[in-house]
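Asker: here is my input, please return the structure:
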Amino acid sequence: MKKSLLALAALGTLTGVAHAQSSVTLYGIIDEGFNYVSNVQSASAGGRTSHQLYNLSSGVMQGSRWGLRGKEDLGGGLKAIFVLENGFDINNGKLGQGGSEFGRQAYIGLSGPFGTVTLGRQYDSVVDYVGALEVGSQWAGYIGAHPGDLDNFNNANRVNNAIKFASANYAGFTFGGLYSLGGIAGSFNRNQIWSLGAGYANGPLTLGVGYLNVKDPNTSFWGNQPNGTAGNNMGASSVAGVQSNPVISGFATAHTYQVVGAGGAYTFGAATFGATYSNIKFKDLGTDTVANMPAAQASYGGTATFNNAEISLKYQMTPALLFGAAYDYTRGSKIGTLDRAQYHQGALGVDYFLSKRTDIYMIGVYQHASGTDSTGQTAVASINGLTPSNSNNQTAVRVGLRHKF
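Answerer: Modelled structure (predicted):
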């Protein structure tokens, strides 16, 4: 009898252990390389001059990072999960994402048979369901993203204080949404962010759609970093340094930032053809007060609208060798008496995998601008993530090495 009781107790203990199985994974990416950039704008005693730039930079193909990913089996198909992900610059050891310790992602949640609910700093639905279809998130890096990453397809900005749902996979179909609490007493809508999205991936076909709506974006979205500066240099309470992003920086006074995006890809043998479209609106300009905003930009009113379209080709010549090509067109609307801005951009890339974890790559991007940009000046080329050109043309070439662990 005693032996039976002891055996039953041992079995109960083992069952408890089985239901509480957990794991924590350390992972990361180190991306480093050499850049050449033409026509880089720089200050001088006589105004602004143009120079060529040669430099080392970190995290172009993918942001350099390290992270911890964990899960615990709670039984009945339910799991507790968490992710803490830090971005950094390998050249100087600085934290990425404006000095955030876990600025890329930081969330905890529960996962079950019907989907996952998570709480924390996370990606919006446009990033989740459409962003992966843009070449900047594939083989072209952030320099191949759309000008100023104006539609956030390349994930320049994350969402703080977010509650997020992601569905299970139903025969290739997935959907989800996100809501961010503004946290302003007595003002439910202030700093509010919400998004919805859906995707389909089955066989050679991949599709995605997403919607993002951001209230008071200069504070809640572009300026949600510890130092008040987001990845695209649009500050939380001022526009110090904002001229480094002339594509959209003049619209920092918008009350609402809205993105509607869609994309698709189809694979024929070794070739994958892709396309994305986005409609971006900066609504009710002049509503939010931004310190140090130039008077001309602070006086903007109405809505600034952009339409962006990208087509691409990716060719897997061998299992280890990939080629890519893309063309992107961005067309802005007129603001008052200001002429519309237009940006034409082409990108080429080659990626060779030395192993499953390590690859070497080369990316070339050319951009041509015309019209009047958001600052009210003649539009200059401004390849995403780089210092703007001093003219309407700019070329960037990147040779890099990436290792995943």
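Asker: going forward, measure contacts and count neighbours with C-alpha atoms only.
Answerer: OK.
Asker: where's residue 10, which helix or strand?
Answerer: Applying DSSP states H and E as the criterion places residue 10 in helix 2-19.
Asker: that helix: what's the following helix or strand?
Answerer: Taking DSSP H and E, what comes next after helix 2-19 is strand 22-44.
Asker: now do that following strand: distance to the chain's middle.
Answerer: Relative to its parent chain, strand 22-44 has a centroid offset of 14 Å by C-alpha atoms, centre = their mean, to the nearest Å.
Asker: helices or strands next to the helix or strand following that strand in the packing?
Answerer: Downstream of strand 22-44, the next assigned helix or strand under DSSP H and E is strand 47-58. For strand 47-58, the packing partners by 3 or more C-alpha pairs under 8 Å, 6 or more residues apart in numbering; DSSP states H and E come out as strand 22-44.
Asker: buried sites along the strand it packs on?
Answerer: Judged by neighbour count (16 or more other C-alpha atoms under 10 Å), strand 22-44 contains these buried residues: 28, 29, 30, 31, 32, 33, 35, 37, 38, 39, 40, 41.
Asker: residues in contact with the second one?
Answerer: With contact set as C-alpha atoms under 8 Å, 6 or more residues apart in numbering, residue 29 has these partners: 62, 63, 64, 65, 66, 402, 403, 404, 405.
Asker: mind checking the SS state of the spatially most central residue of the chain?
Answerer: Geometric centre of the chain, nearest residue: residue 155, 0.7 Å, by C-alpha atoms, centre = their mean. Recorded secondary structure, residue 155: coil (DSSP: H, G, I helix; E, B strand; the rest coil).
Asker: spatially nearest residue to it, not counting backbone neighbours?
Answerer: In space, and not counting its chain neighbours, residue 155 is closest to residue 127: 6.1 Å by C-alpha to C-alpha, 6 or more residues apart in numbering.
Asker: surely the one you found touches residue 152?
Answerer: Yes - the pair residue 127 / residue 152 is scored as a contact, 6.9 Å apart, by C-alpha atoms under 8 Å.
Asker: and the two? Which one has more around it.
Answerer: Between residue 127 and residue 152, counting by other C-alpha atoms under 10 Å, residue 127 is the more crowded of the two (28 against 23).
Asker: residues contacting the residue nearest to the centre of the chain?
Answerer: Per C-alpha under 8 Å, 6+ apart, neighbours of residue 155: 123, 127, 131, 149.
Asker: ok so, going back, could the buried residues of strand 22-44 go into TSV alongside distance to residue 255?
Answerer: Output for the buried residues of strand 22-44, formatted as TSV (distance: C-alpha to C-alpha, whole Å):
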residue	distance to residue 255
28	37
29	36
30	37
31	36
32	38
33	38
35	37
37	34
38	35
39	34
40	32
41	30
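Asker: now the second one, please; I'll put the structures next to each other:
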Amino acid sequence: MEASLRKLFTLGIVGSSLWSLTSFAQSSVTLYGIIDEGVNYTSNVATASGGKPLFNLSNGVLQGSRWGLKSVEDLGGGLKALATLESGFDVNNGRLGQGGLLFGRQAFVGLGSSQLGTVTLGRQYDSVVDFASPIAISHQWAGYIGAHPGDIDNFNNGQRTNNAVKYTSPSLGGVTFGGLYSFGGIAGNAAQNQVWSVGAAYGQGPLQLGAGYLNVRNANVGFFGNSSATALTAATANATNPVISGFMSAHTYQVVGASAAYTIGAATVGATYSNSQFKSLGDTATSGPNPLGYTGSVTFNNAELNFKYQVTPALLLGAAYDYNKSGSTTTRSGTNPGAIYHQGTIGADYFLSKRTDLYFIGVFQKASGTDSTNKAAVASINGLTASSNDRQVAVRLGIRHKF
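Answerer: Model prediction:
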């Protein structure tokens, strides 16, 4: 009897061990990252004594430097549990990115099914980023300095969405779609700081299409201000680029974006369009400051035409033109007629291996009219210090390594 019990006990231990090993084999945790570093030249950087050229080391231009963890567990029946934690950092000084947040790039957990799609919860990208922006050059070969002026439409995914529930469909004949909803987190006011978005994309053969819609309440705090280790309020403007910084009192920020690309052999032609609105200006209680007394709404229209050519499997060349125009809006003392920004970008990317590449980006921007600060518009290439006048050039030589 004792021998039989001993055998059953031993079999139980062996069975439990085998079950644990099988479960472990069906799970995976992946460590990954990108380190992007290089030298920048920027002309006409505004200083107290006028415009000055600037040479400096700069981090994460083509892609933000980061490290992350991805976990996937097979739950059986085609269902998987998944999670992502992604942290941005600055190679030059070791500091955390995204305002000092530990996992400021992404942090979410969810369930996915190859037949039903994926539901995730946490800090995530909106539907404009997921579906409309991949065709923009900032996602391909130009990085954040090639983004639309002020990243007016979030096509450069400069802003993340907190407290978000997100659904992404499986591919259905080349079509994917999805949506996101973010709880504002304000007691007694479900709409304050609320974010929602929807989008869809198609990719089959040489044709690629995408579209997305984004709606944000009190965007100065709940969207432009959500990359900070400390809580921000409506007392300050949380966007600093003069293209948009004066419009942070908008009660609602809205983006409609669309894109298309077609590949012929080694060449790809692409185009993007976005309509961005800062609506109901003057909400100083829950949105942001309004020193110029703006009222009503202001609309930005942005169009990008881009081209890339895969010269060899290792060498990519690109060129693009972007046009951005803001409409007029009413100030306390009169009318702001709006501004126009013309931007040209060229680039080259040479892959030394599958994980390491050397790249070049050149950007020229010309501004005219009146910007959001109600002053003569100055050139302001995205992510860089604004120019002292209406023109600015930026040149980037960089290296990117993926692991």
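Asker: surely residue 137 of structure 1 touches residue 130?
Answerer: No - judged on C-alpha under 8 Å, residue 137 of structure 1 makes no contact with residue 130 at a distance of 10.0 Å.
Asker: give me the more crowded residue out of the two.
Answerer: Taking other C-alpha under 10 Å, residue 137 of structure 1 and residue 130 do not tie; residue 130 has more neighbours (30 against 20).
Asker: residue in structure 2 matching the more buried one?
Answerer: Matched by TM-score structural alignment, residue 130 of structure 1 corresponds to residue 132 in structure 2.
Asker: what of residue 182 of structure 1?
Answerer: Match for residue 182 of structure 1 (TM-score structural alignment): residue 184.
Asker: identify the residue of structure 1 aligned to residue 380 of structure 2.
Answerer: Per TM-score structural alignment, residue 380 of structure 2 is aligned with residue 382.
Asker: grab the nearest non-local neighbour of that match.
Answerer: residue 388 is the one closest to residue 382 of structure 1 (C-alpha to C-alpha, 6+ apart), at 4.3 Å.
Asker: also residue 282 of structure 2?
Answerer: Nearest non-adjacent residue to residue 282 of structure 2 (C-alpha to C-alpha, 6+ apart): residue 249, at 5.1 Å.
Asker: so who does the match of residue 130 of structure 1 touch?
Answerer: Applying C-alpha under 8 Å, 6+ apart, the residues contacting residue 132 of structure 2 are 155, 199, 200, 201, 209, 210, 211, 212, 257, 258, 259, 272.
Asker: any idea which of those residues is closest to residue 180 of structure 2?
Answerer: residue 199 (9.2 Å; C-alpha to C-alpha).
Asker: can you map out the helices along the stretch 101-250 of structure 1?
Answerer: Secondary structure of the stretch 101-250 of structure 1 by DSSP state H, counting those that start in this stretch: the helices cover 125-129, 217-220.
Asker: need those helices in a markdown table with distance to residue 300 of structure 1, can you?
Answerer: Shown next, in a markdown table, are those (distance: least, C-alpha to C-alpha, whole Å):
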| stretch | distance to residue 300 of structure 1 |
| --- | --- |
| helix 125-129 | 27 |
| helix 217-220 | 15 |
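Asker: among the ones you listed, which is nearest residue 102 of structure 1?
Answerer: Comparing these by C-alpha to C-alpha, helix 217-220 comes nearest, at 17.4 Å.
Asker: quick one, what contacts residue 198 of structure 1?
Answerer: Residue 198 of structure 1 sits in contact with 129, 173, 174, 175, 176, 208, 209, 210, where contact means C-alpha under 8 Å, 6+ apart.
Asker: also residue 135 of structure 1?
Answerer: 141, 144, 145, 312, 326.
Asker: compare those residues with structure 2 and list the overlap.
Answerer: Mapping these onto structure 2 (both residues aligned by TM-score structural alignment, their matches' C-alpha atoms under 8 Å) leaves 141, 144, 145, 312, 326 still in contact.
Asker: quick one: which of those is nearest to residue 306 of structure 1?
Answerer: Of these, the one sitting nearest to residue 306 of structure 1 (C-alpha to C-alpha) turns out to be residue 145, at 15.1 Å.
Asker: which residue in structure 2 aligns with the closest one?
Answerer: Per TM-score structural alignment, residue 145 of structure 1 is aligned with residue 147.
Asker: how about the contacts made by the nearest residue to that match once chain neighbours are set aside?
Answerer: With C-alpha to C-alpha, 6+ apart as the criterion, residue 147 of structure 2 has its nearest non-adjacent residue at 5.1 Å, and that residue is residue 138. By C-alpha under 8 Å, 6+ apart, the residues touching residue 138 of structure 2 are 62, 144, 145, 146, 147, 155, 156.
Asker: narrow the kept ones among the contacts of residue 135 of structure 1 to those in strands?
Answerer: In strands, defined here by DSSP state E, the members of these are 312, 326.
Asker: the kept ones among the contacts of residue 135 of structure 1, buried ones only, as a PyMOL selection?
Answerer: Selecting only the buried entries of those in PyMOL, with 16+ other C-alpha under 10 Å as the criterion:
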select buried, resi 141+144+145+312+326
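Asker: what's around the alignment partner in structure 2 of residue 162 of structure 1, how many residues?
Answerer: Taking TM-score structural alignment, the alignment pairs residue 162 of structure 1 with residue 164 from structure 2. Using other C-alpha under 10 Å, residue 164 of structure 2 is surrounded by 22 other residues.
Asker: for the counterpart of residue 41 of structure 2 in structure 1, give me its contacts.
Answerer: In structure 1, residue 41 of structure 2 lines up with residue 36, judged by TM-score structural alignment. By C-alpha under 8 Å, 6+ apart, residue 36 of structure 1 lies in contact with 52, 53, 54, 55, 396, 397, 398.
Asker: go with 6 Å
Answerer: Counting by C-alpha atoms under 6 Å, 6 or more residues apart in numbering, residue 36 of structure 1 touches 53, 54, 396, 397.
Asker: ditto for residue 244 of structure 2
Answerer: Here residue 244 of structure 2 is in contact with residue 372 (C-alpha under 6 Å, 6+ apart).
Asker: quick one: what's aligned to it in structure 1?
Answerer: Aligned partner of residue 244 of structure 2 by TM-score structural alignment: residue 248.
Asker: next one: its match from residue 375 of structure 1, what distance?
Answerer: Residue 248 of structure 1 sits 8 Å away from residue 375 of structure 1, taking C-alpha to C-alpha, to the nearest Å as the criterion.
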